[in-house]
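Participant: model this:
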Amino acid sequence: MSASIIAIDAMGGDFGPHCIVPASIACLAEYPSLHLVLVGQPSLIEPLIARYPHVDRARLRVEPAAEIIAMDERPAQALRGKPDSSMRVALGLVRDGRAQACVSAGNTGALMALSRYVLKTLPGIDRPAMVSAIPTEAGSCQLLDLGANVDCSAEHLYQFAVMGAVAAEVLGVARPRVALLNVGTEEIKGNQQVKLAANLLQQAQGLNYIGFVEGDGLYRGEADVVVCDGFVGNILLKSSEGLAGMIGQRIEAQFRSGLGARLIGLLARPLLRRLRQELAPAQHNGASFLGLQGIVIKSHGAAGPEGFKSAIRRALAEIEENLPQRLHGRLGEHLL
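Facilitator: Got it, this is the predicted structure:
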């Protein structure tokens, strides 16, 4: 198996190298063909690596970058004012062919702006979109955009739908069902952008557009690709994570409420453990920036080591599927 090289923004996220270094080293142990480049300040990264004396340094190196982009920093400042940021240097490694993907838990707006500037978008794509697999009753669906584009035109939503459909096909879904997230399934429902996007998608050749889907229909698995603007998508994603956590806590509290409940809880523990693993946000962490001339994965800023490992795994999967090149080859069939 050929080596896969991933550039890691080691300074990004809420926890920086203290989370990212152990997650990276764990992934190296899990995938023998994986090579990682940790980008950031060596004085902070190297002492953390030194805690793992058996790590294969032939597959792990540090690329210096003096600057850090803060989580609340404006994208324009990150773009113009920090040429030696860990995020920008990591993206530069992908652009120069020294890495096949970039993973960052840093500032989403800055990552979007820098990715567009450094890597450029695929022909016919105005803006990249963040996409991730959301668990449903039927398995999962691809949801985009998850927060990279708060304000979207109908044309942007159309492009997101095309990219999501092609990505789902690449990932093995035959003739994926594409839907627009809306406040109702009737044609008269929705804002102007959604209605205009629906008109564009109804005219599209080769797309299996099935119309509108509501939030509950998403989780029932009524579509394989669900499209919305980044404002709605991010709220949906964060609300889903919070709801899953709250339900888990409520169930555990009920099982501690009495002797009988504790006994039932002991019997149900294996099932609950498996359910928690399937629905845990860490298992689904890592959103892809579709539409770029390179692979960029955004990890949740608050993700711990397990969550960041999931983001690295997503980057590996997209490298193996050669996603940007295959996406580029198919977009011309669908774009207006």
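
Participant: hey, let's count contacts and neighbours off CA atoms from now on
Facilitator: OK.

Participant: those strands in the chain, which residues are they?
Facilitator: In the chain, the strands defined using DSSP state E lie at 4-9, 34-40, 60-64, 101-104, 129-136, 139-144, 177-181, 208-213, 225-227, 287-290, 295-298.

Participant: which one of the ones you listed lies closest to residue 54?
Facilitator: strand 60-64 (11.6 Å; Cα to Cα).

Participant: That closest one - contacts with which helices or strands?
Facilitator: Under the contact criterion of 3 or more Cα pairs under 8 Å, 6 or more residues apart in numbering; DSSP states H and E, strand 60-64 touches strand 34-40, helix 42-49.

Participant: list the contacts for the residue sitting nearest the centre point of the chain?
Facilitator: Closest to where the C-alpha atoms of the chain average out (Cα atoms, centre = their mean) is residue 287, at 0.4 Å. Applying Cα atoms under 8 Å, 6 or more residues apart in numbering to residue 287 gives the contacts 130-132, 146, 297-299, 311.

Participant: same thing but 6 Å
Facilitator: The contact partners of residue 287, by Cα atoms under 6 Å, 6 or more residues apart in numbering, come to 130-132, 297-298.

Participant: Same question for residue 177.
Facilitator: Contacts of residue 177 by Cα under 6 Å, 6+ apart are 208, 223-224.

Participant: Second chain to compare with the first, below:
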Amino acid sequence: MSLPRIAIDAMGGDEGVRVMVHGAAMARRRHDKFSFLLVGDEAQIKSALEEHPNLRGASEILHCEGVVEGDEKPSRAIRRAKTTSMGLAIEAVKNGDCGAAVSAGNTGALMAMGKIALRTMPGIDRPALAGLMPTLLEDDVVMLDLGANTDCDARNLVQFAIMGAAYSRIVTGKAAPRVRLLNIGTESIKGTDDLRQASQRLQDATGLAMQFDGFIEADKINRGEVDVVVTDGFSGNIALKAIEGSARFVTDLLRTAFTSSLRSKIGFLVSRPATELLKHHLDPNNHNGGVFLGLNGVIVKSHGSANAQGVGNAVDVAARLLEDNITQRIMADLAEVEAEMNGNAQGASSPDAGGGPSK
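Facilitator: Model (predicted):
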């Protein structure tokens, strides 16, 4: 059975059509069973495809002149969905023509159009934006939500944990990823009522394919001690930007230090292999590809400033999610939680529960 094809919003992103097409071509070398629908200006796409015959033979072009602008309000983008490359890429997933859509365009518009067109999966109240971040160890850490939902209750956080664990199993290959809730401390009494309730529900759900052990503080996110970090979109977006800003601060500080004197420049030459490794590890292109989890279809968000390698990594994410049936994995885990919660509720209401009289 052939895999569903991937729709590419060729007009999204800061670097233009050539970078989007180049990235898709790089991804196809690693996932040669996939075909692609390239949505955007036909003349520009055809010109870019001349440099990538491996992609040209596996692609169809859907001509579209409309583009969602980077500063466009989601409400306006929704009204123009049928006439923009982003909207038509999502529409291709909705009508079953493609299994996933990848865009480097306006995040708010992509989220809004995706939610309206695809709707949330059964058992999911809200979709969440999940991303990959580097750690001190080999595997990246999955973090969600990164901005789709600013206010979340305990039920939302439990659903995010289930979706994040399913995503982590695909990207890390671990059968039971380590999952933690982001909090201001690791003690069970810390945090909001919703955080403590979510923690208890996850601890009670013993049948899930994850290792859940309470809370994690923000300074441990990138240590490699956890595979999935779960939080609301408000805190998650702040944490993400703080981590990205710290990475840029470190690289800029090193650049300044190594150019401050002749001795420093000599020191740079000696330590260049280490600094190149650091640069590679912190490069956002190597961890590119945010996913809107919880929708009836796969939507992957690439950084707007991503280069071809970054776009290729985002397309890789879409391909791997389709290959490993992310939707089915999430639905199976949701059913497990619902069954355990219903069983606990029935046990608590039973006449025999709590030492009550038996029949």
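
Participant: Now the aligned residue in the second structure for the residue nearest to the centre of the first structure: closest residue in space that isn't a chain neighbour?
Facilitator: The alignment partner of residue 287 of the first structure in the second structure, by TM-score structural alignment, is residue 290. Setting aside the residues directly before and after it, residue 290 of the second structure is nearest to residue 131 in space (Cα to Cα, 6 or more residues apart in numbering), at 4.4 Å.

Participant: now the aligned partner of the one you found in the first structure: how far from residue 181 of the first structure?
Facilitator: Correspondence of residue 131 of the second structure to the first structure, assessed by TM-score structural alignment: residue 132. Look at residue 132 of the first structure and residue 181 of the first structure: by Cα to Cα, to the nearest Å, they are 15 Å apart.

Participant: returning to what we had before: nearest to residue 94 of the first structure, out of the helices and strands packed on strand 60-64 of the first structure?
Facilitator: Comparing these by Cα to Cα, strand 34-40 comes nearest, at 10.9 Å.

Participant: Compute the inter-axis angle for the closest one and helix 42-49.
Facilitator: Angle, strand 34-40 of the first structure to helix 42-49, by axes from the mean of the first three to the mean of the last three Cα atoms, to 10 degrees: 140 degrees.

Participant: between strand 34-40 of the first structure and strand 60-64, how many degrees?
Facilitator: Between strand 34-40 of the first structure and strand 60-64, the angle comes out at 30 degrees (the same axes, to 10 degrees).

Participant: with the second structure superposed, average distance for strand 34-40 of the first structure?
Facilitator: Mean deviation of strand 34-40 of the first structure from its aligned counterpart in the second structure after superposition (mean Cα distance after the TM-score superposition for the first structure): 2.0 Å.

Participant: mind checking how far that strand is from the chain centre?
Facilitator: In terms of Cα atoms, centre = their mean, to the nearest Å, the centre of strand 34-40 of the first structure is set 19 Å apart from its chain centre.

Participant: which residues are contacting that strand?
Facilitator: Strand 34-40 of the first structure is contacted by residues 3-11, 28, 59-65, 86 when judged by Cα under 6 Å, 6+ apart.

Participant: mind listing what's buried in that strand?
Facilitator: Buried positions in strand 34-40 of the first structure, judged by neighbour count with 16 or more other Cα atoms under 10 Å: 34-40.

Participant: ditto for stretch 180-194 of the second structure
Facilitator: Neighbour-count burial for stretch 180-194 of the second structure flags 180-183, 186 (criterion: 16+ other Cα under 10 Å).

Participant: now, which of those sits nearest residue 284 of the second structure?
Facilitator: Using Cα to Cα, residue 182 comes nearest to residue 284 of the second structure of these, at 21.9 Å.

Participant: Tell me the residue in the first structure aligned with residue 175 of the second structure.
Facilitator: Using TM-score structural alignment, the partner of residue 175 of the second structure in the first structure is residue 174.

Participant: who touches residue 59 of the second structure in this structure?
Facilitator: 35-37.

Participant: From those, pick the one nearest residue 110 of the second structure.
Facilitator: Taking Cα to Cα as the measure, residue 110 of the second structure sits nearest to residue 37 out of the contacts of residue 59 of the second structure, at 17.3 Å.

Participant: still on that earlier bit, quick one, which of the contacts of strand 34-40 of the first structure are buried?
Facilitator: Neighbour-count burial (16+ other Cα under 10 Å) is assigned, among the contacts of strand 34-40 of the first structure, to 4-11, 28, 59-65, 86.

Participant: rewinding a little: let's have the strands of the first structure in JSON lines, adding distance to residue 317 of the first structure.
Facilitator: What follows is these, written out as JSON lines (distance: least, Cα to Cα, whole Å):
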{"stretch": "strand 4-9", "distance to residue 317 of the first structure": "10"}
{"stretch": "strand 34-40", "distance to residue 317 of the first structure": "12"}
{"stretch": "strand 60-64", "distance to residue 317 of the first structure": "19"}
{"stretch": "strand 101-104", "distance to residue 317 of the first structure": "10"}
{"stretch": "strand 129-136", "distance to residue 317 of the first structure": "13"}
{"stretch": "strand 139-144", "distance to residue 317 of the first structure": "15"}
{"stretch": "strand 177-181", "distance to residue 317 of the first structure": "22"}
{"stretch": "strand 208-213", "distance to residue 317 of the first structure": "25"}
{"stretch": "strand 225-227", "distance to residue 317 of the first structure": "19"}
{"stretch": "strand 287-290", "distance to residue 317 of the first structure": "11"}
{"stretch": "strand 295-298", "distance to residue 317 of the first structure": "10"}
